[in-house]
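>>> no sequence on this one, just coordinates:
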């Protein structure tokens, strides 16, 4: 790969307003080949290098070499060919984040197939829609419940010829079925793929309707992962005697997790899989695997922070934790300012205070992430400036990024040694960002998808740019800040435009808040619906001796409401008075995917929430606030 040193974005302005930022690619796209070649190239160049680790039945992490992974890919690919699957057939994968998911993915590519992720938490109707719309010829599921779910829909899936179950021995079964076939068949299938071949169909989360299948090519992934790898040397490549490694707990059915898996194998970064993000399970896996960097969504980093504070409160040291957190934020802000050339760095007093709290608080935060983590890449939604500053001060630099399924994950990312808190960084090398007159973020780049499956309309475009539906702004140096969704901008009865996302993101960072939806369209003021976070609520009940209260009683408890009002006041401090939340209502239920209020990627289905809680919304506006 030909590379060059990354530089600052090329900026275009319209008067005082920056309207475009672009960064040239660091890597030239390969003229031939596909993602299917990655395991074979790795085995040829570094056969004994441990590229993956998998946990055995005793909980011990055992390495998988490049040669071993290549051999497994070939064996499973031959089984898929033996089953009669033809080049271009769609192979659906419905499972949690496991080694077998990645194995099936690469085996499918090696057999010339198009893989189709399905969230393991999908309902029967959601699963049936994706399998039918994609025309999946085969499906691999994880367990018997998923087998029953798919089997119950097979009458309406005439294209689905095969259904394999991982925990019932699907890998061994496919290996046995293909054992007599020559390896040359796999070589022939690989040779038939080009960068322009379709690699996968990833379905959108469906916040506003039926999920749509995004057609992503092998070239899309190369443009994404190769440029990201070359840019993020401190993360994807070893910068010391400690080999780079990461534990993937993001769902592989989401484009972010998928890009990470491909990128790690492409860059030969040791990869582990963690199927559960339940707090105890994930912390145990982090402690056992001990990654050097993480790919995360804000929820996980918020959870680690809130768990740390709850532990401190339980032993009577909440005030000490809060002081340590404030110092970490100030320290992190000073470090980031120094890296950007906008300050001298932490003062002597701040360094001394930071050193005092490092063994007491910050080291424990790092230990919760496995002990070796120094970098984290965060995407999915904004982390929030304060939490990013806290982690920077605690010794974990967070690189925020922004992208969509349609952009093969990241379109922007924090540049190494150039973080700017509160932004989602610069355009990824090879990408250009433009701000439309109405504030919509428009994108260009090699990672932009090839269109929607079963659609003749092509790639959506505004004067040759892909419209994201997000609202944002570029600063003078080309850093992008996302301020909301175009379709979610609220306009109050007084004509004030309000972006709900910043308020919602800040409120969700509070340990008591599970989900929140800001409302106020055509209303006299801004209000919010809140749900309670189970772990944070349980801790609060124990600390306040209110374990026996029912959900409806908790939703009206004066002490709890006062605590939540502080969280609302804190969120309001980041916006103008006209944009601030004047009233809120606590719902005695949770927003869940099963309840129809969240997508599989934890995004709010606003129309569904507004419909199902219309009475609660009307109650908020019956009496105006003082």
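Received it, and whenever you're ready, just let me know what you need. This one's a predicted model, so the numbers in the text were calculated from it and none came from an experiment. Numbering: from 1, shown residues only.

>>> going forward, measure contacts between C-alpha atoms and count neighbours the same way
Noted.

>>> distance between stretch 511-527 and the chain's centre?
Counting by Cα atoms, centre = their mean, to the nearest Å, stretch 511-527 is centred 24 Å from the centre of its parent chain.

>>> Residues touching that stretch, excluding its own?
303, 306, 490-494, 500, 503-504, 507-508, 528-534, 536-537, 540, 564, 578-584, 590-591, 604, 606, 620 (Cα atoms under 8 Å, 6 or more residues apart in numbering).

>>> And the residues you listed, which of them are buried?
303, 306, 490-492, 500, 503-504, 507-508, 528-533, 536-537, 540, 564, 579-584, 591, 604, 606, 620 (16 or more other Cα atoms under 10 Å).

>>> Tell me which residue lies farthest from the centre of the chain.
residue 180 (40.5 Å; Cα atoms, centre = their mean).

>>> Now do the same contact list for the spatially most central residue of the chain.
When Cα atoms, centre = their mean is applied to the chain, the residue found nearest the centroid is residue 380 (4.2 Å). Residue 380 makes contact with 256, 297, 298, 402, 403 under the criterion Cα under 8 Å, 6+ apart.

>>> try 7 Å this time
residue 297 (Cα atoms under 7 Å, 6 or more residues apart in numbering).

>>> and it, how far is that from residue 498?
21 Å (Cα to Cα, to the nearest Å).

>>> Then residue 421?
Distance, residue 421 to residue 498, using Cα to Cα: 22 Å.

>>> And residue 443, by the same measure?
Using Cα to Cα, residue 443 is found at 24 Å from residue 498.

>>> Okay, buried residues for stretch 163-180 please.
163, 164, 165, 166, 170, 171, 173, 174, 175, 177, 178, 179.

>>> what about the last one, which helix or strand?
In other words, residue 179. Assignment of secondary structure by DSSP states H and E places residue 179 within no helix or strand.

>>> this is the comparison structure:
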């Protein structure tokens, strides 16, 4: 058992509810811009001041009171990240109600389960399609009395309805909200079984935000500027809620963007120009691969590779220096880095708006090479650790002592312990109140004041935590070898062609992998192949391309295998024709793999993969994974 705890919290204990911060900011800095809305059909953003936000919250809260919403009532918010989400959540908290975040992409069954399990009296949706989803399950929801549709003027209707309610009523309700009152029922991703509703208090949500603002807030903004963050992570996930809390409690200008992928996000970043960036590892991986693909398509691929290598070398030397393990970058490396700063790095930062200098990653561990790359181009990535049951933050990188490849040290005010079996245990003010309607699950998770996270990790001698996987994800092969799949999957995704990877092998003679390809990079890769005509026809040309792709994927697997022992290495793999996504039920809404569902969906492919291996006449060498049989044609 290894323990680690930092000094007591450097932030004052929260007083009152989360909505108080809106009113306090309006009192202290009434003209400070706190929210930004995108002008429809335009690249311009309209700023909302602290006093305007407060007045909007009060007007909506009055409408909620007029609609019969009382302290303790639960209202679901089923919408993308948008301005209305923020103002409604603070209006609900102002009257003592509890919010229940629901992913707008949730299935009918998921919506029914959450609304019924949480006993919601109201739900806020975005559009007619969502209204129809809720309507189809209303018969099983006797508590549900209100369905508000944002795109049909729900906010204006609430404001009009509340005109008869005096503002003093809202003020009275807000003042009786205590820090330990429940603020959010946040449902787990449901990667195994039914989602569980985590009851999070106002204190739970405020504590990590206030600690981070007190100890790390200076990193969010360049001197003399107001900090700004573009919120695009779903507020339905606790990480997104934490970003919202940090911005509102810290006076950070927050813009809203509901589409976390593709060109739309890049365009929003370039126009909003945030000073700080918050995302999950898959977003950083996508950005990195996008940089690489764009460089190769413009004929500057070799330049990018050299610049990326220099960035990582520079960041590694800088890290060793700040940890007291080296002299820092040498003269030649500094000179080379300065050259690429002018020719490459500045342009890469410009793709994120040009003002970002630091960023945060959470949700799952970030690959060390990705972290070093971004630090090397001038954007330090603060990889941290948290989970739904801790309202987000548990660890963060200590300022000036950051160590890439770890998730940092435990936050002040929190305690962290690694049990003998490697499970991470935590306790502190952000640990949740329990699971709603499931006392057994609560007792199993909370043991003597400690939260059993289900995550596996290692503490080094300096107190830095490294996440090694999830207890439930550990694979036991037929020869008894235990394999944590996360590191292998992470390494595979570093190859630009590989989009997703799931390591399998429970009860099998060796470790295998299911792989999906990145469609954008695959299209580029195909275009780089030498267009040689084949006298045997199109089928022969396709076969030649397929063989080349097999070899490329095999090299990616071999590279991943080089980081583990032979018994842990991937001996067989299969490339799948479609990605894992939320729509096909193979990803959770928070973009986590539904491993059990994936193994069930592709049971025949997994069986065929191992049977093909059994037919091979020799065991492949350590750097030569097998098997890709003739039926595995990714060009179909």
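That came through fine. It should be emphasised that the depicted structure is a prediction, and the values quoted were computed from it without experimental measurement.

>>> Drop the TM-score for these two in here.
The TM-score (TM-score structural alignment, normalised by the length of the first structure) is 0.94; 605 aligned residues with a Cα RMSD of 1.8 Å.

>>> Residue in the second structure paired with the residue farthest from the centre of the first structure?
The equivalent of residue 180 of the first structure in the second structure is residue 164 (alignment by TM-score structural alignment).

>>> repeat for residue 248 of the first structure
Looks like residue 248 of the first structure aligns to residue 231 there (TM-score structural alignment).

>>> which non-adjacent residue is nearest its match?
residue 256 (5.0 Å; Cα to Cα, 6 or more residues apart in numbering).

>>> Check the gap between whatever residue of the first structure lines up with that neighbour and residue 59 of the first structure for me.
Matched by TM-score structural alignment, residue 256 of the second structure corresponds to residue 273 in the first structure. Per Cα to Cα, residue 273 of the first structure is found 13 Å from residue 59 of the first structure.

>>> Near the alignment partner in the second structure of residue 419 of the first structure, how many other residues are there?
Taking TM-score structural alignment, the alignment pairs residue 419 of the first structure with residue 402 from the second structure. Applying other Cα atoms under 10 Å, we find 22 residues neighbouring residue 402 of the second structure.

>>> Can you tell me how far residue 402 of the second structure is from residue 26 of the second structure?
In terms of Cα to Cα, residue 402 of the second structure sits 35 Å off from residue 26 of the second structure.

>>> again with residue 178 of the second structure
With Cα to Cα as the criterion, residue 178 of the second structure and residue 26 of the second structure are 21 Å apart.

>>> where does the closest residue to residue 162 of the second structure other than its chain neighbours land in three-state SS?
Leaving aside its sequence neighbours, residue 162 of the second structure sits nearest to residue 63 (Cα to Cα, 6+ apart; 3.7 Å). Classification of residue 63 of the second structure using DSSP: H, G, I helix; E, B strand; the rest coil returns helix.

>>> Give me the aligned partner of residue 63 of the second structure over in the first structure.
Using TM-score structural alignment, residue 63 of the second structure pairs with residue 79 in the first structure.

>>> which residues does that match contact?
174, 175, 177, 178.

>>> how near is the third one to residue 93 of the first structure?
Going from residue 177 of the first structure to residue 93 of the first structure by Cα to Cα gives 19 Å.

>>> Quick check: closest non-adjacent residue to residue 241 of the second structure.
That would be residue 235: by Cα to Cα, 6+ apart, it lies 5.0 Å from residue 241 of the second structure.

>>> likewise residue 586 of the first structure?
Nearest to residue 586 of the first structure is residue 530, by Cα to Cα, 6+ apart, at 4.8 Å.

>>> hang on, the one you found in a strand?
Yes. Counting by three-state DSSP, residue 530 of the first structure is part of a strand.

>>> correct me, but it touches residue 587?
Yes. Residue 530 of the first structure is within contact range of residue 587, at 6.1 Å (criterion: Cα atoms under 7 Å).

>>> Next, count neighbours for residue 109 of the first structure.
Neighbour number of residue 109 of the first structure under other Cα under 10 Å is 28.

>>> let me fix that: residue 279 of the second structure
20.

>>> What's it aligned with over in the first structure?
So, by TM-score structural alignment, residue 279 of the second structure is matched to residue 296.

>>> just residue 128 of the second structure next, same as before
Using TM-score structural alignment, the partner of residue 128 of the second structure in the first structure is residue 144.

>>> excluding its backbone neighbours, what's nearest its match?
residue 165 (7.2 Å).
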